[in-house]
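Asks: task: produce atomic coordinates for the following.
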Amino acid sequence: MNTVTALSRYIKEQLADTHQQGEVDQFILRIFDHLRSFTRLDLIMKRNERLSEEEVNYIREAVLRLKNHEPVQYVLGHTEFMGIELVVNEKVLIPRPETEELVAWILDDHLNDNFSLLDIGTGSGCIPITIKKRRPGAQIEAWDICPDALDVACCNARRNEADIRFEVRDIFNFRKYNISTKDIIVSNPPYVTVKEIPLMQPNVLKYEPEVALFVEDDKPLKYYEAIGEMAIDFLKPGGCLYFEINEAYSREVCALLENYGFVQVERRKDINGRWRMVRAYRP
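Replies: Sure, this is the predicted structure:
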């Protein structure tokens, strides 16, 4: 039978060998939320409702993709970030909770919205869109080297009615661009070293874009070097630079920024107690 209960059982049976039970329960909730806006309570109260043939086919296709370890966010085509729904696909990284913490730090530091901000390596646009929604008066620009990623970011900005200027830009050639000074520069750049690949989950390695994840083992700070060099010139006096970082290089990032001339360089732990964020000021 094509009831909610029967399809939920089908999902559990099909994914039992590839995923943990708790993870499968989350898949079921997310799939039915996507199809019918169900809550966890709805899965119980509406368990005998019948699904259409189209919905059944959608679930079967989703299960096949999940069995191949494709991230559920890509399967559904969207994810949530700080209460905002974002389109995601294999052209962009799936936003992580630690990036929410970075955005929260920026928002806590800037309670008014009379500031300008540049996000470098914007991907899905999660950082600038969230800040624009919370601080609508801010003037926000976002860069990415990948046009396909910017297509996703632009789509998300339109869906969330966020007025953001997006540009295809290469941070390693920033001097060739006409750049206006900013109050805030933020970046969550690639920072996973090649030697850390064996520690990564298979769904990340197989599906998420390598260009947004990895750096060479012998150049783990190359993005921080380029952005730091750019930011010391194009932040306004007193302006803030924010980074998400690899916890293994938190001290090195701080030392790098101090060498560039930044002051009040501070690193911060995420909710799991790992050094994952840095803030610095241009004097």
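
Asks: from here on, contacts and neighbour counts on C-alpha atoms
Replies: Will do.

Asks: what about the helices in the stretch 151-283 of the chain?
Replies: 202-207, 222-234, 250-260 (DSSP state H, counting those that start in this stretch).

Asks: what's the closest of the ones you listed to D270?
Replies: helix 250-260 (12.3 Å; C-alpha to C-alpha).

Asks: residues in contact with the closest one?
Replies: 221, 224-225, 228-229, 232, 245, 265-267, 275-278, 280 (C-alpha atoms under 8 Å, 6 or more residues apart in numbering).

Asks: which ChimeraX command selects the buried ones in the residues you listed?
Replies: The ChimeraX command for the buried members of these (criterion: 16 or more other C-alpha atoms under 10 Å) is given here:
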select :221,224,225,228,229,232,245,265,267,275,276,277,278,280
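
Asks: from the contacts of helix 250-260, which is closest to S180?
Replies: Distances from S180 to those, taken by C-alpha to C-alpha, are shortest for I232, at 12.7 Å.

Asks: for N259, see how far away that closest one is.
Replies: 11 Å (C-alpha to C-alpha, to the nearest Å).

Asks: let's see this one next, to set against the first:
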Amino acid sequence: MQLGVLKALFTDKLTKLYRLSEAENIFYMVLYYLEKKSKTAVLLGQETMLGDTYVTLLQSLMDGKPVQYVLNEAPFYGLDLFVDETVLIPRPETEQLVHWILEDHPNFQGSVVDIGTGSGCIPLVLKKHWPYAQVSGCDISTEALKVAQRNSKEQNLDVIFFQKNILTEELEPYDIIVSNPPYIAHSEKDDMHENVLEYEPHIALFVDDTDPLLFYKTIILLAHQQKSTCYFETSEYYRPELDNWLKEHNFSFVWQPDFQDKDRLLKVTFD
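Replies: Below you'll find the model as predicted:
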């Protein structure tokens, strides 16, 4: 079967769920995953012997299942990581957060922990770039930790992963604390894309409506005791409330916009 025919089939079916550009990108992700080929192969009219495999994957994609879960693979800052429905799919905004940390701390050799590590994407990239640092990641989910440990082994990166409920348990001191914790209020579920709600782990997404900043406040107060530098990913809608809370506590902080110019990346430091 010609790859061009498969591409047309994918875009025809998937544009019922996605924009055309997204549908095309999904096809090219599948193409690279199955055959390590780029869009050039389509332009050259190349054929494939894996037509049935493409069609099988397309069936799952048509159900709305994210392509990263269908392939059990997600690219993140130069690493191809295993993912399943027990962990969030790594996002480009999180890559930007990691880039900020690496720029701030070149050749870092201290200690760092990622709270709510999920797939382990953040600490694994940090370890790759900081081979002499003590890099750790923790999560409340045992299933997520299995994914993170698998990625650590497959990437041959020595990261320490451990279980922790940051809201109820103590944390040993670290020089840097990173976190992309749950911050979406349950009341906002109706505004979310259906495939996120159906497939991504709710424990990593949602926080109680009564205090959606609970994780940020808890982690920042822990970090203040330890004089750790904190980096967070959050929602741009929480900036006013976070600004006021941080100012009330006389903490130093800096916001950095994400790729869409939204204030979603936050650094907090202590004198």
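
Asks: now render the helices of the stretch 151-283 of the first structure as CSV, adding distance to N48 of the first structure.
Replies: Listed next are these as CSV, based on distance: least, C-alpha to C-alpha, whole Å:
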stretch, distance to N48 of the first structure
helix 202-207, 33
helix 222-234, 53
helix 250-260, 52
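
Asks: of the ones you listed, flag the one that's most buried.
Replies: helix 222-234 (a mean of 19; mean count of other C-alpha atoms under 10 Å).

Asks: so where is that one in the second structure?
Replies: Mapped onto the second structure using TM-score structural alignment, helix 222-234 of the first structure covers residues 214-226.

Asks: can you list contacts of the matching stretch?
Replies: 166-167, 171, 173-175, 177, 181-183, 229-230, 268, 270.

Asks: what about 10 Å?
Replies: For stretch 214-226 of the second structure, the external contacting residues (C-alpha atoms under 10 Å, 6 or more residues apart in numbering) are 115, 166-168, 170-183, 207-208, 211, 227-234, 242, 245-246, 249, 251, 268-271.

Asks: now that stretch on the first structure. Mean distance?
Replies: Superposing on the first structure and averaging over aligned pairs (mean C-alpha distance after the TM-score superposition for the first structure), stretch 214-226 of the second structure comes out at 1.6 Å.

Asks: map Y199 of the second structure across to the first structure for me.
Replies: Under TM-score structural alignment, Y199 of the second structure pairs with Y207 in the first structure.

Asks: helix or strand for the residue nearest to that match when sequence neighbours are not counted, which one?
Replies: Of all residues not flanking Y207 of the first structure in the chain, E90 sits nearest, at 6.1 Å (C-alpha to C-alpha, 6 or more residues apart in numbering). For E90 of the first structure, there is no host helix or strand (DSSP states H and E).

Asks: please verify my assumption that E90 of the first structure contacts N203.
Replies: No: the criterion here is C-alpha atoms under 10 Å, and E90 of the first structure misses it with N203 at 11.2 Å.

Asks: so which bits of stretch 26-44 of the first structure are buried?
Replies: Of the residues in stretch 26-44 of the first structure, those buried (16+ other C-alpha under 10 Å) are 27-32, 38, 43.

Asks: so that stretch corresponds to what in the second structure?
Replies: Against the second structure, stretch 26-44 of the first structure falls on residues 25-43 (TM-score structural alignment).

Asks: pretty sure the match of Y199 of the second structure contacts H69?
Replies: Yes: Y207 of the first structure is within contact range of H69, at 8.6 Å (criterion: C-alpha under 10 Å).

Asks: check contacts around the residue most central in space within the first structure.
Replies: For the first structure, P95 is the residue whose C-alpha lies nearest the centre (C-alpha atoms, centre = their mean; 2.2 Å). Counting by C-alpha under 10 Å, 6+ apart, P95 of the first structure makes contact with 73, 79-81, 86, 88, 123-127.

Asks: show residues contacting the match of stretch 26-44 of the first structure.
Replies: Contacts for stretch 25-43 of the second structure (C-alpha under 10 Å, 6+ apart): 2-11, 14, 18-20, 22-24, 46-48, 50, 53-54, 57-58, 61, 66-68, 70-71, 73-75.

Asks: regarding stretch 246-263 of the second structure, how distant is the last residue from the first?
Replies: 15 Å.

Asks: do the same with stretch 77-90 of the first structure
Replies: 10 Å.

Asks: that stretch corresponds to what range in the second structure?
Replies: By TM-score structural alignment, stretch 77-90 of the first structure lines up with residues 72-85 in the second structure.

Asks: for the matching stretch, give me every contacting residue.
Replies: Here stretch 72-85 of the second structure has contacts from 29, 33, 65-71, 89-92, 94-96, 98-99, 118-122, 124-126, 128, 143-144, 147-148, 150-152, 154-155, 198-201, using C-alpha under 10 Å, 6+ apart.

Asks: could you check the helices of the stretch 151-283 of the first structure and tell me which one is nearest L111 of the first structure?
Replies: helix 222-234 (22.0 Å).

Asks: next, the angle helix 250-260 makes with that closest one.
Replies: Here helix 222-234 of the first structure runs at an angle of 30 degrees relative to helix 250-260 (axes from the mean of the first three to the mean of the last three C-alpha atoms, to 10 degrees).

Asks: in what helix or strand does the residue nearest to G4 of the second structure when sequence neighbours are not counted lie?
Replies: Nearest non-adjacent residue to G4 of the second structure, counting by C-alpha to C-alpha, 6+ apart: V42, 5.3 Å away. Using DSSP H and E, V42 of the second structure falls within helix 39-43.

Asks: who touches both of E90 and N203 of the first structure?
Replies: Common contacts of E90 of the first structure and N203 (C-alpha under 10 Å, 6+ apart): 70-71.

Asks: and the match of Y199 of the second structure, what does it touch?
Replies: 69-71, 74, 89-93.

Asks: one more: A133 of the second structure?
Replies: Contacts of A133 of the second structure by C-alpha under 10 Å, 6+ apart are 107-112, 126-127, 159.
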